[in-house]
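**Student:** just the structure for this:
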Amino acid sequence: MSEQNAIKIEGLGKKYLIGHNLDGGRPKTFREALTKGFKSALTSVRNMAQLRQLVAGDEIEEFWALKDVDLEIKRGDAVGIIGRNGAGKSTLLKVLSRITEPTAGRIEITGRVASLLEVGTGFHPELTGRENIFLNGAILGMSRKEIQRKIDRIIDFAGVEKFIDTPVKRYSSGMYVRLAFSVAAHLDPEILIVDEVLAVGDAAFQRKCHALMRELANSGKTVLFVSHNLRSLRELCRTGVLLEQGQVTGVGPIEQIIDRYQQTAADVQSVARLGAIEAWVKAEGREDGSNVFRLSLTARRRVSLSELCLIVTGKDEERLYILNQQNSFEMPYDLGPVSLQLRIDQTGPALVEGSYMVGVYLKADGKPYEDLAIARLEVPARKGFQTFYPPEVRGVVEPEFAVTVAAALEKQ
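**Tutor:** Prediction:
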C-alpha cells in the first residue's frame, strides 16, 4: 500500500443470508407448528455442519450489501460517503471498523481507528462515563497516563460533567452520543469514522462536532463521514464517494459527487424499500398551486405501522415540510401483502416553481425508516400569477397575503 494511503480496499464484498417465511404467518395448528419447528431445527443442524450462517425461514435469499468495492483513501483526507438508503454506506463503515467481517476482498488500514457508528455501541452500559473513557482508550492502545491527560477535555466537550460518574445505561441518547463522539475524537485516532449517529445531537453540538472534525482533517487525520445532510458534507469533506447498490460508482471532489448523486436521485423509480415495507410514491404539481401525492405501502410479512408521513425536500435535501396521515386511519396499523393506499391533496401554501424531492418516513415494528428521494415533484409556474422576481430570489413558498397602506407620507 502506498504510504500516502490511510485505507486501501480491494474487491471487498459483504454477503448476508436473509430468511423469508413463505406462509406469511404463524402456524394455525399444533401439527403445523411441530412440523415447522422440526424442519427449522434440521436446517440449522445442516447449516452448522457446513459452517454456514444460521438463518430462520422457509426460503433463504443471498443479499450482497457490498460487492467488488475498490477504493483508496488518502492520509489526511476528509471523505464523505454518499448514497441512498440501502446503498451499503453503514455496512462499509462497519467492515472498516472491524465490527463486521467481510465475506470477500482485502482491506489495508494504516493507523489507529476510532469509530462512532450507532447509539449504544462502544460503551459498556453498566460502567460509568468516566470508566468507559478509560476502557475505550485502552482498546485503542493508549496508556492510562495518556487518557488522564485528555479526560478533562473529553468531559468538557461532551458537556456531561454532572453525570460522568453515572452508569451510561441511564444516559439519554443525546448524552450518550455526545460522550461517545468526544471519546472517539479526542483519543488521538489517526482515522475517525463517523456515521449518521450525530443527527441525535442538537444543532449546537453538531456544529461543535463538525468544527472538531475539520480541525482533525486539517491536522493530517483521516475522516470518513456518512450523512444525508448534503450541506454538512459540503462544509466538512473534500472528497466524495458515491455508493449505489453496494458498489462504488464515483469518487472525486465532494461538489462533483454531490451533483452526481442528485442527478441519480432525479432518476428515481418512485419505489423504495424501508425495512420489510415497499413504498411507492407519485407526486404531481398543478398550475393552480396545489400538489397531489399518492402513496402505496405493502409488506411481505405482517408489520405494525405506528408512524407515517411524506417529506418534501429542496436543494441539498433540506427538509421543507411534512404531510402526515392526519388521523385518516387508526395507528398502529397492521400492514401486510394487501397494500395501504393514500391520496394527499396539498392546497397551500404554494411552492415556487421548480424541482423538489418527495420521501417517506415511517416507523414499522418500533423501528424508524426514512428515504428522502423516492419521487420527484415538478412544480409548474402558477397560472395567472405574475411577479418580477426570479425563482432563486423568491425562496420556496409563496403564501397568500394582502398589503394595506396604513398611512401616506406627505411630500416634504
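**Student:** could you use CA atoms for every contact and neighbour count after this?
**Tutor:** OK.
**Student:** I'd assumed Arg153 was in a helix, is it?
**Tutor:** Yes - under DSSP: H, G, I helix; E, B strand; the rest coil, Arg153 sits within a helix.
**Student:** give me the distance between it and Leu179.
**Tutor:** Distance from Arg153 to Leu179, counting by Cα to Cα, to the nearest Å: 11 Å.
**Student:** who has more neighbours, these two?
**Tutor:** Leu179 (26 against 14; other Cα atoms under 10 Å).
**Student:** state the number of residues packed around Val396.
**Tutor:** What Val396 shows, counting by other Cα under 10 Å, is a neighbour count of 18.
**Student:** now Leu335
**Tutor:** 19.
**Student:** contact partners for it?
**Tutor:** 297-299, 302-305 (Cα atoms under 8 Å, 6 or more residues apart in numbering).
**Student:** and which of those residues is nearest Ala41?
**Tutor:** Closest approach between the contacts of Leu335 and Ala41, by Cα to Cα: Arg302, at 23.6 Å.
**Student:** now the helices for this protein?
**Tutor:** In the chain, the helices defined using DSSP state H lie at 30-49, 89-96, 129-139, 144-158, 173-186, 203-218, 230-236, 254-266, 391-394.
**Student:** JSON lines for those, including distance to Leu310?
**Tutor:** Output for those, formatted as JSON lines (distance: least, Cα to Cα, whole Å):
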{"stretch": "helix 30-49", "distance to Leu310": "39"}
{"stretch": "helix 89-96", "distance to Leu310": "23"}
{"stretch": "helix 129-139", "distance to Leu310": "38"}
{"stretch": "helix 144-158", "distance to Leu310": "34"}
{"stretch": "helix 173-186", "distance to Leu310": "25"}
{"stretch": "helix 203-218", "distance to Leu310": "23"}
{"stretch": "helix 230-236", "distance to Leu310": "20"}
{"stretch": "helix 254-266", "distance to Leu310": "17"}
{"stretch": "helix 391-394", "distance to Leu310": "24"}
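**Student:** sequence B follows; please return its structure for comparison with A:
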Amino acid sequence: MKDIILKAENISKQYRLGQVGTGTLTHDLNRWWHQVRGKENPYLRIGDTNDRSTKGESDYVWALQDINFEVERGEVLGIIGKNGAGKSTLLKILSKVTAPTTGSIKSRGRIASLLEVGTGFNGEMSGRENIFLNGAILGMTKKEIASKIDEIIDFSGCERYIDTPVKRYSSGMTVRLAFAVAAFLEPEILVIDEVLAVGDAEFQKKAIGKMQDISRNGGRTVLFVSHDLSAISTLATRTIVLSNGSILAIEETNKAISIYSSMQQNESIFVQNELVDKPSITKVEIVTSERGTLQANGKPFKINFEINMLDENYENISLSFQIINNLNKAIIFAYIFDNNISICRKKEVNKLSYEFDNLRLYKGNYYLKMHLANSKTREKFQEFDCCSFEVEMINQIEPEWGWQNNVCQYIDEGKWITLE
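**Tutor:** Coordinates of the predicted model:
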C-alpha cells in the first residue's frame, strides 16, 4: 500500500487579467445565480491557456489547468518548467496561500512553505522572535520551538544577528533563517520555491543536504521548485514538468529533465528573417552524423553560421557558442574574434562553420547557446538558445559499468572555417 501524504485532484486556477478580485458586480451576481440553481460557474468555460507569447482573446487566463498528482510520504518531488509555466501558482495552492478555482488538495500533516524571501517574517521583530512567530503559525507549541531554537540558529549562520530586527537582514540572511525554521520545526510537508538561489553556494549545499536528510531519515515530504537542474537531479526522486499551466510529464527525474531540455528549440536550423540595425546572427544550422537531430558519440559534427552585417565597417566582432547539457551546464565553449580571422568584413551575409572531427559527448540532450558581441566595447548584440540535438552511443560496446549521463565530458578540439 502506498502511503499518500498529498493528493491534488483536478486543480485549476483562473485569473481575470487587469482586475483585482473576480471582476465586476455583474459577473459576481451571475456566478451566484448559477450556484443557486446548481449550475456550473459560467466563467469556467472561457479563458486562454497560460501562454505569455500570445496576446489571447479573453480577459480570463488559466494559470493552471487539470493538475493531478500524488506524493508519497518521504518522497522528494521536483517541479520544473519555464518562467510562467505555473510552478509558483501551484505551490501557493498547495501551501493554501490561495485557493484553486476548481479541484481540491488533500494532505495529511502540517505544511511549511518557503515561497518568497521574507514570507511570514515581521521586519520589526528580531530573528529570534520571528522563529517563535513562524513556529506558532506552523502549529508548534512554545516548548517545541524552544527545544529546536539552538539548532535553527546554528544552521542559519545568523547567530551574531539573531536579536537584530529582520528588516536589517540581507536577502541571503533572511532566506537562511527562513529555511532553517521551515526545516527544523518538523513539518510533514516542506514546500520550497526558487528562494534558495538567493543564498550562497555553501548554504545551497547545506540546504540540499538537509532536505535529503529530512526526507530519507525523517520520513518527511519535500516539494522543490528550482531552475537549477543539478539540484533537482541530486535531490528529487520524481519530477513534474509544467508547460503553460498543464502537466507535460511526471517521470523519474532524469527522464523528466530530458523532456524539459527537449522543450528548447528542437529544430536543427535557427533562422531569423527580420534584419536589425546592428550585426545579427541570421542563421544557425547543426549538421549531425545521423538522421534529424541525432548525433553519434565520436562522429563528425558541424555547425554553420550566417551573420548579417548592415554596415561593412563594423570591426571587433566576436562570435561564440556553448554546448549546454540537459542540466543547463555549459560543457563546450568556442569563440572567434574578427581581428583574428576576417569573419565579418563583408556587407550583408558572412558565412562560417565550426567542425568537430570527433564529437565525444556522453548520451543525452544538448543545445546551443549563441553570443554575438563587440569584443572591444563589450556591447552585446545577441544572446539566445537554439538547435537541440541528442547524442547516442551508436554501434559502440556498452561497458560493464554502463554509460553515464553528463559526466567526464571530453571533446577533440574543433576548428573554425570561413566560407566564401
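**Student:** coming back round to it: tell me the one among the contacts of Leu335 of structure 1 nearest to Val200 of structure 1.
**Tutor:** Leu305 (22.3 Å).
**Student:** trace the closest one over to structure 2, please.
**Tutor:** Matched to structure 2 by TM-score structural alignment, Leu305 of structure 1 sits unpaired.
**Student:** was I right about Leu305 of structure 1 contacting Pro368?
**Tutor:** No - the pair Leu305 of structure 1 and Pro368 fails to qualify as a contact (Cα atoms under 8 Å) at a distance of 10.0 Å.
**Student:** looking at these two, which is more packed in?
**Tutor:** Neighbour comparison, Leu305 of structure 1 and Pro368: the larger count goes to Leu305, with 20 against 15 (by other Cα under 10 Å).
**Student:** and that one, how far is that from Gly11 of structure 1?
**Tutor:** In terms of Cα to Cα, Leu305 of structure 1 sits 38 Å off from Gly11 of structure 1.
**Student:** about what we covered before: give me whichever of the helices of structure 1 is most buried.
**Tutor:** helix 173-186 (a mean of 22; mean count of other Cα atoms under 10 Å).
**Student:** and that helix, what does it pack against?
**Tutor:** In terms of contacts (3 or more Cα pairs under 8 Å, 6 or more residues apart in numbering; DSSP states H and E), helix 173-186 of structure 1 is packed against strand 113-116, helix 129-139, helix 144-158, helix 203-218.
**Student:** how distant is that helix from the center of its chain?
**Tutor:** In terms of Cα atoms, centre = their mean, to the nearest Å, the centre of helix 173-186 of structure 1 is found 18 Å from the chain centre.
**Student:** residue range for it in structure 2?
**Tutor:** The aligned range for helix 173-186 of structure 1 is 171-184, by TM-score structural alignment.
**Student:** quick one: contacts for the aligned residue in structure 2 for Val69 of structure 1?
**Tutor:** Using TM-score structural alignment, the partner of Val69 of structure 1 in structure 2 is Ile67. Ile67 of structure 2 is in contact with 8-12, 246-247, counting by Cα under 8 Å, 6+ apart.
**Student:** switch the cut-off to 6 Å
**Tutor:** 10-11 (Cα atoms under 6 Å, 6 or more residues apart in numbering).
**Student:** how much space between it and Ile11 of structure 2?
**Tutor:** Separation of Ile67 of structure 2 from Ile11 of structure 2 (Cα to Cα): 5 Å.
**Student:** so what sits against both of these two?
**Tutor:** Residues touching both Ile67 of structure 2 and Ile11 by Cα under 6 Å, 6+ apart: none at all.
**Student:** once you drop chain neighbours, what's closest to Pro125 of structure 1?
**Tutor:** Excluding the flanking residues, the one nearest Pro125 of structure 1 by Cα to Cα, 6 or more residues apart in numbering is Lys169, at 4.6 Å.
**Student:** Thr49 of structure 2 reaches Trp62, doesn't it?
**Tutor:** Yes - Thr49 of structure 2 is in contact with Trp62 according to Cα atoms under 6 Å; the separation is 5.2 Å.
**Student:** who has more neighbours out of the two?
**Tutor:** More crowded of Thr49 of structure 2 and Trp62, by other Cα under 10 Å: Trp62, with 23 against 19.
**Student:** skipping adjacent residues, who's closest to the more buried one in space?
**Tutor:** In space, and not counting its chain neighbours, Trp62 of structure 2 is closest to Gln14: 4.4 Å by Cα to Cα, 6+ apart.
**Student:** residue contacts, the one you found?
**Tutor:** Gln14 of structure 2 touches 61-63, counting by Cα under 6 Å, 6+ apart.
**Student:** so which of those sit within strands?
**Tutor:** 61-63 (DSSP state E).
**Student:** out of these, which is nearest to Arg108 of structure 2?
**Tutor:** Ala63 (25.6 Å).
**Student:** that closest one and Ile80 of structure 2: what is the separation?
**Tutor:** According to Cα to Cα, Ala63 of structure 2 stands 15 Å off from Ile80 of structure 2.
**Student:** once you drop chain neighbours, what's closest to the equivalent of Gln206 of structure 1 over in structure 2?
**Tutor:** In structure 2, the residue paired with Gln206 of structure 1 according to TM-score structural alignment is Gln204. Leaving aside its chain neighbours, Gln204 of structure 2 sits nearest to Leu196 (6.3 Å; criterion: Cα to Cα, 6+ apart).
**Student:** ok, back up a step: pick the one among the contacts of Leu335 of structure 1 closest to Glu287 of structure 1.
**Tutor:** Leu297 (28.0 Å).
**Student:** Tyr333 is in contact with the closest one, correct?
**Tutor:** No - assessed by Cα under 6 Å, Leu297 of structure 1 is found out of contact with Tyr333, at 11.5 Å.
**Student:** between those two, who's got more neighbours?
**Tutor:** Leu297 (21 against 14).
**Student:** can you give me the distance of the closest residue to Tyr354 of structure 2 other than its chain neighbours to Phe356 of structure 2?
**Tutor:** Spatial nearest neighbour of Tyr354 of structure 2, chain neighbours left out: Trp416 (4.6 Å); criterion: Cα to Cα, 6+ apart. Per Cα to Cα, Trp416 of structure 2 is found 9 Å from Phe356 of structure 2.
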